[in-house]
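*Asks:* Next come a sequence and a model predicted from it.
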Amino acid sequence: MRKNKLGAIVIGLYDLWPAFVVVALLWPLAGTSLFQRVGFESNSARVRAIDGMRGYLALAVALHHSVIYHEFLTTGAWKYPPSAFYGLLGQVGVSFFFVISAYLFWGKLLSAKSSVDFPTLLLKRAFRIGPLYIVAVGAAMVLELVNAQIDYSALATYERAFFNLLLGVFGYVQLSSFGVYLLAGVTWTLPYEWLFYFSLPIMAIFSRHPIARLGMPVALLAFSILMSVGGGSLAYCYLGLFAGGMVCATLEANALLVKMHRHVLSAIALAVLVYIFATYDIAYAPGPMLLCIGTFFLIASGADFFGLLTANRSVRLGEISYGIYLLQGLTFASVFSIAPVRNFAMDNATQYWLVTLMAMVLLVLMALVAHLVVEKPGVSLGNSLVAALRLPAMREAREAAAADAGAWRIRDVSQDNLLTAHNGQER
């Protein structure tokens, strides 16, 4: 923080404290009655601190892109910011998202008492990820159609549009050379998420063996470190983050969490995070990758950052984190497309941060509306479809059980016995 000759506070674009002020000013917003309806009904098995963590991760990625947007408006180049802190905000945020995904879904395999219904799991993920993704990508493509020169005669244009709509499996590719990053490039993570989901049926084979359930993730983590040290693709680091989340889930399943008071765990986790930001310039490397995994393990063990992650407002932000993550580019593009606002923001860094605050408030409100209007109905529709698809299978199982009973001349078969037979068939 600096002052000019008149004593007024002057904010630098890459000063650290404005980012914390922006997040702090969003805290009262998350406590309003507007956010009372957020959340999904089936969240009993979710870890509250991890839910609270998601919101701050999404906000960190948005702040990362907010400073990138300044450079973009100045030079037209979309590139990594010169500030190590704001560069790491985005990369550390994405790193934790990868770890969380692996922790939750590998944990499902470890805790399953019978074989996992993978078609159902993938269908539910499609209805969880897909609806808002379609809305965001659809809006981006419409804006391109309005503002850009589209080559309608090229087959590649239609191919891009088709693959863009496949729920993020292939990410998003602009239809033209339109100079605005309408989605801020955030969709690049979704193909890696989908690849992990598609690999779950194979990994389930290892989840049943008491040694392989830990050995396989550890081996993947070691492999990713080896390949990353050797200068391999960043994809090896992403593999390591997924593997690290799986290791955390396995350790938890075997009751091997760190047994300390949550405040002690919080202090250690906070110190590790500070060390990451003070030491590294990039998060996609073995050192910061392992430290992120270790920090998450402390959170899974009980670190809640002195109650911050488990506070209701944090959890509410976490529930709308997907919208915060996915809609940030559209929000920035909307705000900075207004010429008076853009000119005011680009006059100096202090005014740019004021506009950034306005954009972040708008982003959170847009994510809230998207959660209530798109995400929750989408999840509900997916659950209804899964239930409808299960009914014929359950009916066939009951009929088969009844037929077997008749063949063996069992005269009195109770409903409980039929359900037991059905459950046995599923296993």
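*Replies:* Thanks, I have the structure now.
*Asks:* contacts, neighbours, all on C-alpha from now
*Replies:* OK.
*Asks:* distance of W106 from W17?
*Replies:* 37 Å (Cα to Cα, to the nearest Å).
*Asks:* More neighbours: which of the two?
*Replies:* W106 (27 against 11; other Cα atoms under 10 Å).
*Asks:* Is G318 in contact with R54, as I believe?
*Replies:* Yes: between G318 and R54 there is a contact at 4.6 Å, judged by Cα atoms under 8 Å.
*Asks:* how many neighbours does L110 have?
*Replies:* By other Cα under 10 Å, the residues close to L110 number 21.
*Asks:* Take this one as well and set it beside the first:
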Amino acid sequence: MNTLNPLFAIVVFLIAYATSYVINLKYKVNNLSSRYESIDGLRGFLAIGVFIHHSSIWIQYLQTNKWDAPKSNLYAQLGSTSVAFFFMITSFLFISKLLNLKEKEFNWKAFFISRFFRLTPMYYFSVSIIILFVMIINDWKLKVGIFRFFGQILMWGTFTIVRNTSINGYYLTSRINAGVVWSLPYEWLFYFSLPLISLLILKKKPSNLYILISFVFIILYFFVNNFDFHHILSFVGGAIAAIVVKFKPFKTDKNSFFSSILILLCFVLIGQFKNSDNVICKILITIVFVLIASGNTLFGVLKNATLKFLGEISYSTYLMHGIILFAVFYFGFGFEKIKSFTPLEFWGLIFLITPVVVIFSFLGYKFIEKPFMEISKKINK
């Protein structure tokens, strides 16, 4: 059987869904209604899509020693397009907040505090595990100078905004979490750009302090980090969706049969591209997102409580799935053993790992993400 048979991806989705359904029966993580239910459901698909994407890269990497996008458009787009959607969601939510403020003043201090407590705790927890793995692999011995070692940890502490580097000389450091941290600097770039963006939207402008902070961060970012313009287009797509939802230029039924079919058609067309970097592909993704952000539930699928549960725990899934894969492949079986697996054996292992990813993601959300979100709410009162 072909290593990248679409059936494998479908089975992983079904296992993740079944696991989430059982957990959500008891804990009701998503018991609160959301203004953007369709987006919550979409995030559930995206997080598992990235997990499947990196699983397919791992089997390819173990055979060729090259960490490249999967040769299948489907498996490649499960990662590339999913991240594009994540960027659009970020942009949509916060541009929408600015558009809906009207005469009110935006609380920038509360915004940055909430973003810090939302992204940082789970990220630092995941980095701590990466450091632990590196030290175990290196027999708890320093392979670099002490100052360089702590400097490397500091680089990771900045969400790799300054530089994505190995830790303690272990050249596979970035493989431990499947290299997912590359997207987080773009998230921070957007957050720190928001005061400048707000100048075009808000009547009550941010203070000079926040404008200065915004300018300084952007300048430093471009000085120390790489930059791919096509990712910025994803944030633009989210902003377009926010404008469409706010001003409703198109008088159509958001859940019409035509709109849902259009979404499916766009997904089929997106699947013809190798990744989401292409401008035409990005336009198709934007069309899909505008329709979903407007409330289209794709025949009711995106309102599903289990999908919304997966969406709620998606940040932990994003950060932890690669670590779990690495732990199983390196510590559990060993790379050489995994290399000898047939496609069916490899994906059978992924099927067994899938519930573990969902459970650990839930635990990360419940015991790390959620408590720190509550702390930020108390601070911002």
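*Replies:* Thanks, I have the structure now. The shown structure was predicted, so the numbers you read here are calculated from the model rather than taken from an experiment.
*Asks:* V386 of the first structure pairs with which position in the second structure?
*Replies:* Under the alignment (TM-score structural alignment), V386 of the first structure maps onto N380 of the second structure.
*Asks:* three-state assignment of the residue lying closest to that match once chain neighbours are set aside?
*Replies:* Nearest non-adjacent residue to N380 of the second structure, counting by Cα to Cα, 6 or more residues apart in numbering: A110, 5.5 Å away. Using DSSP: H, G, I helix; E, B strand; the rest coil, the structure places A110 of the second structure in helix.
*Asks:* so how far is I89 of the second structure from A110 of the second structure?
*Replies:* 20 Å.
*Asks:* What is the equivalent residue in the first structure for the residue nearest to N380 of the second structure?
*Replies:* For A110 of the second structure, the aligned position in the first structure is occupied by T120, per TM-score structural alignment.
*Asks:* repeat for K337 of the second structure
*Replies:* Checking TM-score structural alignment: K337 of the second structure goes with N343.
*Asks:* And S276 of the second structure, by the same measure?
*Replies:* S276 of the second structure maps onto A283 in the first structure, by TM-score structural alignment.
*Asks:* my guess is that match contacts G90, does it?
*Replies:* No: between A283 of the first structure and G90 there is no contact under Cα under 8 Å: 9.0 Å.
*Asks:* How many neighbouring residues does A76 of the second structure have?
*Replies:* Count around A76 of the second structure with other Cα under 10 Å applied: 26.
*Asks:* scratch that, L4 of the second structure
*Replies:* Count around L4 of the second structure with other Cα under 10 Å applied: 20.
*Asks:* measure it to H53 of the second structure for me?
*Replies:* 10 Å.
*Asks:* Overlap in contacts, these two.
*Replies:* Shared contacts of L4 of the second structure and H53 (Cα atoms under 8 Å, 6 or more residues apart in numbering): Y75.
*Asks:* Is the residue nearest to N380 of the second structure in contact with M373, as I believe?
*Replies:* No: using Cα under 8 Å, A110 of the second structure makes no contact with M373, being 12.0 Å away.
*Asks:* what about the nearest residue to T286 of the second structure once chain neighbours are set aside, distance to A84 of the second structure?
*Replies:* Residue nearest to T286 of the second structure in three dimensions, not counting chain neighbours: G237, with 5.2 Å by Cα to Cα, 6+ apart. G237 of the second structure is 9 Å from A84 of the second structure, where distance means Cα to Cα.
*Asks:* just V301 of the second structure next, same as before
*Replies:* Counting by Cα to Cα, the gap from V301 of the second structure to A84 of the second structure is 21 Å.
*Asks:* Tell me which of the two has more neighbours.
*Replies:* Legend: neighbour count by other Cα under 10 Å for V301 of the second structure and A84, higher for A84 (26 against 13).
*Asks:* quick one: secondary structure of the equivalent of that one over in the first structure?
*Replies:* Counting by TM-score structural alignment, A84 of the second structure lines up with S95 in the first structure. Per three-state DSSP, the secondary structure class of S95 of the first structure is helix.
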